[in-house]
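Participant: Model the following, please.
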Amino acid sequence: MRPEPIGIGRGMFGQVIRLRLTYSQRLPGDPVSLVLKTPAGSAGNRAQAIAFDMYTREACFYRELAPTLRLSVPRCYFARVDPDTGEAILVLEDLGRLQSGDQVGGLDASRARTAVTRLAAAHAQWWDAEALRRFSWLPSLDSPVMRRLERLYGRQWPAFIDAYGAHLPAGSAQLGARVAGCVDEVLVRLSRPPATLVHGDFRADNLYFAARRDDDAVVVADWQVVSRGRAAFDVAYLLCQSMTSDVRRRHEWALLRSWHATLVACGVTGYSFGDALADYSVGLLLAVVYAVVGATLDRGDERGIALARAQAARTFTAALDSSQPLE
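Facilitator: Next up is the predicted model:
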């Protein structure tokens, strides 16, 4: 077995290693490589992940929800959580045969459409489903663990604006200061029925596409912040952070229409496109919170720093473009 570090500069809360396997006798179907995922090497990043139950959530997702989800996710061979530390170890399918999205460069409209329509099927599967509540490890977006975001945002906002203010559009400082007073309200609004399964970190670096452009398959990885909430947050998070602002502005409406149409085609009723737009606008505010909280973590390398700058600038631009008023 030969280990190879991968994913450097792409994630903040875990370390990912490819394991090249050798066999004395390899049987048909045996993988030639696997991926080992362990907690973050940075003590600060790891502590924040544990505070938000990220490692527990991801391990439980792969054990209990992934097998029946109407969405392609990496096959999980092993998942174990240490109940004393809240840390976990995962052994996952190696997705190296696929093309990972590039969040710094940004998704084009075609791949963004593939992502949101595939995710819509999973949203519809668990739409307003009371059964989601039986998963005790799966928090609502307004749960006590998620409400820690308000204090964390307030504590990190000054450092964020000092580090990234020069990269933000005009009006960002005022918007960010106003968001500080309504984080809990945003979480409550995104938790009202109809709630569903929310990925929570639905961005290009966590998406793996087929190499051929005529193949619209996508595999969705990294389920550390999976939760229950309004589905449009996932769409807002993807479009505002994983597309350049110019590309998003040109295709935002059509992508939202495609996502909503897929929900309806999958059987969702009583949720209008106007409802989706309202949820999307509120979702952009939570994306602002995530951009601020995440930007001050240890980013690891130059690619990670470039990613933080892109996330911050694009997210604030999208939120400022939105007409959703703040309470």
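Participant: C-alpha only now, for contacts and for neighbours.
Facilitator: Fine.
Participant: which residues in the stretch 151-300 of the chain form strands?
Facilitator: Along the stretch 151-300 of the chain, the segments classed as strands by DSSP state E, counting those that start in this stretch run 196-198, 207-209, 218-220, 227-229.
Participant: list the contacts for the most centrally placed residue in the chain?
Facilitator: Note on the chain: the residue nearest the mean C-alpha position is Asp201, at 0.7 Å, using CA atoms, centre = their mean. Counting by CA atoms under 8 Å, 6 or more residues apart in numbering, Asp201 touches 222-226, 234, 237.
Participant: same deal with Ala59?
Facilitator: Per CA under 8 Å, 6+ apart, neighbours of Ala59: 79-81, 88-90.
Participant: one more time with 10 Å, if that's ok
Facilitator: Listed by CA atoms under 10 Å, 6 or more residues apart in numbering, the contact set of Ala59 reads 65, 76, 78-81, 87-91, 137, 223-224.
Participant: Just confirm it is within a strand.
Facilitator: No. Counting by DSSP: H, G, I helix; E, B strand; the rest coil, Ala59 is located in no strand; its state is helix.
Participant: I'd like to know how far it sits from Leu138.
Facilitator: Distance, Ala59 to Leu138, by CA to CA, to the nearest Å: 11 Å.
Participant: Could you do Asp201 as well?
Facilitator: With CA to CA as the criterion, Asp201 and Leu138 are 15 Å apart.
Participant: And the longest helix along the chain, what's buried?
Facilitator: In the chain, taking DSSP state H as the definition, the longest helix is helix 273-295. Neighbour-count burial for helix 273-295, with 16 or more other CA atoms under 10 Å as criterion, is recorded at 276-277, 279-295.
Participant: Alongside the first, I'd like the structure of this one:
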Amino acid sequence: MTAPLAPEALDAATLSVLLGSGAGSGPFDPEQELTFEQVEGAAHVWRVRPTPAVPRAGRPAPPNSLIVKFPPADDGVRAFKERLGLPAVEHALHGPDGVQGTALLRLPGLRGGGPAAAGVLVLDDMADGTLPPRPALSVADSERAVRALASFHARWWARIPDAWQWLPDEAAPARANFLVGTFGSAGLSALAEADWLPTEVRHGSARLAERAPALLRALSAPPLTVVHGDLHPANILFPADPAEPGIRVIDWEAATRSRGPVDLAFLIANSEADDDLELLDLYRRELAATVPGITADGLLSDYRRALLYYYLRRVALRAAYAGVPDDPAMRRVAAALVRHRAFDELDAL
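Facilitator: From the prediction side, this is the model:
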């Protein structure tokens, strides 16, 4: 396997090569100085800005800013992503037949990609997007993101093209076996040491390990939509103009065909909003405008299951090598699991 390229080793000439066009013919002038800004909370995502330069005759003006992705440096995260084939999903989503955004949620287009083995992916010009200043989304930004998310989900709700079989669902064997197996072994062992978790969550974890396959099947049952699968603040860019609606979302390698509230659980876990049910009701109202048959009870049930999935996946991802993640997002979800009696959903699966 080719070793991942260290971001600090990248210069303009190397970037041109990674874009597949050779020195002097990529989006940046090979003599142009580049600066790198690490995206907060996402060590493998960087914004690249060139110093101002006059474009050469016959060449288009270079982009003002690119978002460049690198494989994560952490061996545990890399192994997890490679096991699930996530980089391949992202490349497919950015291909010519991949997902297109809506007026409110825009997907960045693939401007160029590096060697697949190295996992380098270069996305399009991000000059018009600003990253949130805090690890968690403000209430206003959360509402803005929920509206955009509902608009995007509505576009694909129960109408994902048959040709998109490369887009996995949560119950895909390789994906499900890894998540369920890791949670049931390393996860439960690590949870025994996580005394900061509410008692209800710790006691419910063994039941979740038992019913996890059924949970993943339920989240993979119609109606399905295209789900981002990792919707935290570092993956959301807001237009620089506050008056402009919508958001732009990067880092689609965890995308699946799933129930829409899966994305909502990830977003709410990273929100400063006190009342998650208000955001869930906003999501329902926005969906109901174009998607028939949406009910409050149905969405609440899917949301409770999505909270269980968030908890399951984060524990499975981290427990084997770093223990149970103790951070604000995990604590918010743990509190929501108790508040909404989410473990009761397991009895209905």
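Participant: care to give me the TM-score?
Facilitator: Once superposed, the chains reach a TM-score of 0.83 (TM-score structural alignment, normalised by the length of the first structure), with 309 aligned residues with a CA RMSD of 2.9 Å.
Participant: ok, back up a step: what about the longest helix of the first structure, how far off from the second structure?
Facilitator: Its matched residues in the second structure lie on average 1.3 Å from helix 273-295 of the first structure after superposition (mean CA distance after the TM-score superposition for the first structure).
Participant: who are the neighbours of that helix, in terms of helices and strands?
Facilitator: Under the contact definition 3 or more CA pairs under 10 Å, 6 or more residues apart in numbering; DSSP states H and E, helix 273-295 of the first structure sits against helix 148-164, helix 172-179, helix 183-189, helix 232-242, helix 245-265, helix 302-321.
Participant: 6 Å instead?
Facilitator: helix 232-242, helix 302-321 (3 or more CA pairs under 6 Å, 6 or more residues apart in numbering; DSSP states H and E).
Participant: Please work out which of those is packed deepest.
Facilitator: Compared across those, helix 232-242 shows the largest average neighbour count, a mean of 28 (mean count of other CA atoms under 10 Å).
Participant: what's the angle from it to helix 245-265?
Facilitator: If you take axes from the mean of the first three to the mean of the last three CA atoms, to 10 degrees, helix 232-242 of the first structure sits at 160 degrees to helix 245-265.
Participant: How far does helix 232-242 of the first structure sit from its chain's centre?
Facilitator: Chain-centre distance of helix 232-242 of the first structure: 8 Å, with CA atoms, centre = their mean, to the nearest Å.
Participant: likewise stretch 281-298 of the first structure?
Facilitator: How far stretch 281-298 of the first structure lies from its chain's middle: 11 Å, per CA atoms, centre = their mean.
Participant: With adjacent residues omitted, what lies nearest to whichever residue in the second structure pairs up with Thr56 of the first structure?
Facilitator: With TM-score structural alignment as the criterion, Thr56 of the first structure lines up with Ala88 in the second structure. What sits nearest to Ala88 of the second structure in space, not counting adjacent residues and going by CA to CA, 6 or more residues apart in numbering, is Glu253, at 7.3 Å.
Participant: Around the nearest residue to Leu93 of the second structure once chain neighbours are set aside, count how many other residues there are.
Facilitator: In space, and not counting its chain neighbours, Leu93 of the second structure is closest to Val99: 5.6 Å by CA to CA, 6+ apart. Neighbour count of Val99 of the second structure, defined by other CA atoms under 10 Å: 17.
Participant: Distance of Val99 of the second structure relative to Gly112 of the second structure?
Facilitator: 17 Å.
Participant: what do you get for Ala42 of the second structure?
Facilitator: As judged by CA to CA, Ala42 of the second structure and Gly112 of the second structure stand 20 Å apart.
Participant: Same check on Asp230 of the second structure?
Facilitator: Distance, Asp230 of the second structure to Gly112 of the second structure, by CA to CA: 22 Å.
Participant: want to throw the contacts of Asp201 of the first structure into TSV with distance to Tyr23 of the first structure?
Facilitator: As requested, those are exported to TSV (distance: CA to CA, whole Å):
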residue	distance to Tyr23 of the first structure
Asp222	28
Trp223	30
Gln224	32
Val225	35
Val226	35
Asp234	41
Tyr237	42
